[in-house]
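K.L.:
Sequence plus predicted model, see below.
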Amino acid sequence: MKAHHVAIIGGGVAGLAAGVRLASQGVRVSLFDARDALGGCCSTSMLDGYRFNNGALFVAVPRLLDHAFARLGIDRASALPMHRLDTPQASVLPDGTLVVLGDSQRVRIEGPQGDARTSTLLGEIERCVRKWRPLLQVFTDDLLTQPLSLRHLLAKTWRHLPKLRGSLADELRRNFSDPQARAAMAAVTLYTGLPAEHTPVFQIVGLVSMLEDGLHLPVNGMGAITDVLEATLRRLGGEIRTNAPVARIRVENGRVNGLSLATGEVVVADAVVSTATGMATFLQLIDPALVPSAMRRKAQRAPLSQRTLGIQLGLRNRVLPRAYSVNHVPLMDEQKAFLAPQPGGVRWFNYTVPTLVLPELAPQHGSVVEMFAAVDEALPLDAWTDDFKATVADASIAALGRHEPLDIATTRLVSPRDYAERWHLYQGAIYGLSPAARPNQQFPHTTPIDGLYLAGQTTYPGFGVATSMFSGIFAADALLAR
């Protein structure tokens, strides 16, 4: 049956992309978001004159973003101009060695015998990129631009299967001889919440993309991506409602027939696309008696990603680090310490300075600094009181203050409880599913309930701005096909 009216739960980039795709095909779209603004984890918020990110800090794998916009009929280059971050990452190692990563003109090691080590590193980067470039191209130009199919995956990657054995740590040991350089390479992927020895080797394509294509930042900040998608959906006639939390997905006789909002309002629709994670969709938004038992078990057993404490500082002074993002990290084999609480005082941390590229995000001569601190995953969400999160944050801010001048004008702290209750991230898990989740642990776009489709963090491929957009496109295409 053709869907004439589709309701979308969630106004992040997945929901907006699904809405644009459906509306462009003549489907009436109504999108509902619980928050007062769109964009989810790809948006910004203003506080005391400082513009902070609400999650995503940059665009990785820019070619994939171009593909996503092209599928929506939008010319990314004109609609969303971006800066390339020439020096995206730098890492400070325990002995004081600094490893700077960027394009070939900016890679360097500053420490004993720095020039010779830099020359060696450049050669090793060139060989690593040459080895993995073909697989990166397969991922960005083919595999990630369509729903997961094991048959298609094997058809496209069988030549590369010998390279895909082992962990990221194994591959970095094979490719990089300098322990400090190897640690800096491993640090690039710590955003996943996994140390290199627990990270699947294919994640190296993200590192290779950064080394070859760089990281990018929209000219007006990460929220500009949401702005383009929102404007396109409105132009196509889509209805967008904020401050409109959904209480229930309505199912009758085995088929979706709309939504009930928290206000009690009933929205009649032929189909629903939920971007509220597979776990929230099946465990919270549907009458438990109507959820297939296999899907309930999948949602209950889903391996969740890490939680974190977001620390965002608005400074009166300029901070000018050596790179957009700076890591203070141990050697690769010890980097699990970076991902765990440090009760004796914070030594390992990362910070990002968006105003290094976009100074207009802060008042004149000011800076925005953003950090994500590791937390105790066993703590219940209720433990994150305002006093407790301030205490945890103080240790990370003190560590940063030992390396950068901090004249703090304003502070925003976002705890796991905040991510769960205000950002509506399931149990505060910032990526939904763990990046190490197996394909069979991810949620399909087409569900066992007729008329219900999934997009967003817990569907393939899972996380990241471009991949989240594609998840919405995949759900819309699955709906249109049926």
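P.N.:
Perfect, thanks for sending it.
K.L.:
contacts, neighbours, all on C-alpha from now
P.N.:
Will do.
K.L.:
List the contacts of the one helix or strand T410 maps to.
P.N.:
Here T410, judged by DSSP states H and E, is contained in strand 408-414. Applying Cα atoms under 8 Å, 6 or more residues apart in numbering, the external contacts of strand 408-414 come out as 47-48, 309-316, 389-390, 393.
K.L.:
From those, list just the buried residues.
P.N.:
Buried by 16 or more other Cα atoms under 10 Å: L309, G310, I311, Q312, L313, G314, L315, R316, K389, A390, A393, out of the contacts of strand 408-414.
K.L.:
Just say helix, strand or coil for the last one.
P.N.:
Read that as A393. Recorded secondary structure, A393: helix (DSSP: H, G, I helix; E, B strand; the rest coil).
K.L.:
hold the first one in mind and look at this next one:
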Amino acid sequence: MAQKSAVVIGAGVAGIAVAIRLAVKGYAVHVFEANNYPGGKLSEFTKDGFRFDAGPSLFTMPQYVDELFRLAGKNPQDYFSYQKLDTVCHYFYPDGTRIKSTSDADLLAAEIQTQTGEPAGHVSQYLQNSKRIYGITNHVFLEQSLHRLRTYLSFKTLKSVLQLFQIDAMRTMHRANQSFFRDKRLVQYFDRYATYNGSNPYQAPATLNVIPHLEQHLGAYFPEGGMYSITQKLVELATSLSVKINYNAPVEEILLRDNRATGIKVNGEVIEANIVVSNMDVYPTYKKLLGKRPDLHPQKTLRQERSSSALIFYWGILSRFDDLHLHNIFFSGDYKAEFNAIWKEQTISNDPTVYINISSKLQPGDAPDGCENWFVMINVPANNGQDWDALVNTSRRNVIKKLSSMLGTDIAPLIVSESVLDPRNIEQRTSSYKGSIYGSSSNSQLAAFLRHANRQSKVKNLYFCGGSVHPGGGIPLALLSAKIVADWV
């Protein structure tokens, strides 16, 4: 009997992961990637002696990477190494307050009490609440399809459904955080987790307060070789399983026959397959690759509000800053105004919260001696035709002014190398509609249920993975989307 075949559209981390899983199941898998490199957002580049991870910089839940090696009969420790972070993040506030977040919950609670006066018990109660939400939602919302009857017929699902009133979906994150903490700095500290999936804490449901559990209780990690090593190691694993990755191969069309996916068209050539999986953003998948079948387009899904995007400055810094660590946050003075600018005004606040990732802190070779590689990011709206050239220039000045003030050093003359990524580039390089990083936003109570399913209900053998579909954006959820697809297949 002929071997079954599968084609995967896009070599993002979810696309590579689903290719591995299908290869393990015995499929002959071909991946088609429009760029000349794998990883999608999880890529890298070097410039002027500095190496930068171009996209995601936080690594949590490494077990989902390890699982792929185990499925292939390999010991993940022989192929992929990472370290757990004792210090998770350094936080800087405009009033001079500084908080060092650690992986030890008791030490974190004590640090917060010392720096802000907020009782340590409040922090402990909050983290336990986050853990509880995770326990209720994990098996239903993250590890399985919400669009499959089988999901709702298990004991674990029934148990979770009976506890749904405890996931705090009726309040916003901000309102819930206000009920836990009396100090506004702590409310801002935990409101920030809404940005992990491109949402607004003043609109997103408090169910998203599950996110601190992923970072605090389950841990934050740093992969040996930097974040891009995740892509590299998974590509190596896929190749060892005879997965064929084709670069510079933009897919033109998904081919259908009698409402069954039969393959794709690439550079005018027809590639037949038993299974088609799109790792491309769901919006261009329908509008471009299934453009001939508007009757299949899920109009409500495609009209959903998009997540926020990012403006990133990759700076080579001619100095070292002992106050900074791998992850660093410089908060804005008015968080609500910052989010109003993004979501209501579709622009960028003049006082944005700034995130700096410096991989050379743990991997010195990423920067020349005496230097650091700064990945400097602010949250911005999706691309709706704004004057991005003007916004980038203004934001650059504001970010430099802010960091110089809060660090007590003029950083402008220290920038010896610079590259910029804005929503336009993100959309162009990754096919993310409007440059939104996480697909649709989670600014509604039913957001988890409204994300596109991992399977096309009207077309047999057509599946979806990646950050724009269930269960959501970010490396762990993208990997889980691949798992859901493979299980469904």
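P.N.:
Received the coordinates, thanks. No experiment lies behind these values; they were computed from the predicted model shown.
K.L.:
so what number do they get for TM-score?
P.N.:
Remark: TM-score between the superposed chains equals 0.87 [TM-score structural alignment, normalised by the length of structure 1]; 471 aligned residues with a Cα RMSD of 3.0 Å.
K.L.:
Please dump the buried ones among the contacts of strand 408-414 of structure 1 into a markdown table; it should also carry secondary structure and distance to W132 of structure 1 for every row.
P.N.:
Listed next are those as a markdown table, based on DSSP: H, G, I helix; E, B strand; the rest coil; distance: Cα to Cα, whole Å:
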| residue | secondary structure | distance to W132 of structure 1 |
| --- | --- | --- |
| L309 | strand | 34 |
| G310 | strand | 33 |
| I311 | strand | 35 |
| Q312 | strand | 35 |
| L313 | strand | 37 |
| G314 | strand | 39 |
| L315 | strand | 40 |
| R316 | coil | 43 |
| K389 | helix | 41 |
| A390 | helix | 43 |
| A393 | helix | 38 |
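K.L.:
G258 of structure 1 corresponds to which position in structure 2?
P.N.:
Under the alignment (TM-score structural alignment), G258 of structure 1 pairs with G263 in structure 2.
K.L.:
check which helix or strand covers that match.
P.N.:
Using DSSP H and E, G263 of structure 2 falls in strand 261-266.
K.L.:
got a list of contacts for that strand?
P.N.:
Contacts for strand 261-266 of structure 2 (Cα under 8 Å, 6+ apart): 7, 249-256, 270-276, 459-462.
K.L.:
Name the nearest residue to the corresponding residue of structure 2 for D178 of structure 1, sequence neighbours excluded.
P.N.:
Taking TM-score structural alignment, the alignment pairs D178 of structure 1 with D183 from structure 2. In space, and not counting its chain neighbours, D183 of structure 2 is closest to E118: 6.4 Å by Cα to Cα, 6 or more residues apart in numbering.
K.L.:
Using the three-state scheme, assign the one you found.
P.N.:
Quick answer, by three-state DSSP: E118 of structure 2 is coil.
K.L.:
go on, R248 of structure 1?
P.N.:
Applying three-state DSSP: R248 of structure 1 is strand.
K.L.:
Isn't I254 of structure 2 up against K288?
P.N.:
No. If you go by Cα atoms under 8 Å, I254 of structure 2 and K288 don't touch, sitting 9.1 Å apart.
K.L.:
So these two - more neighbours on which side?
P.N.:
I254 (25 against 15; other Cα atoms under 10 Å).
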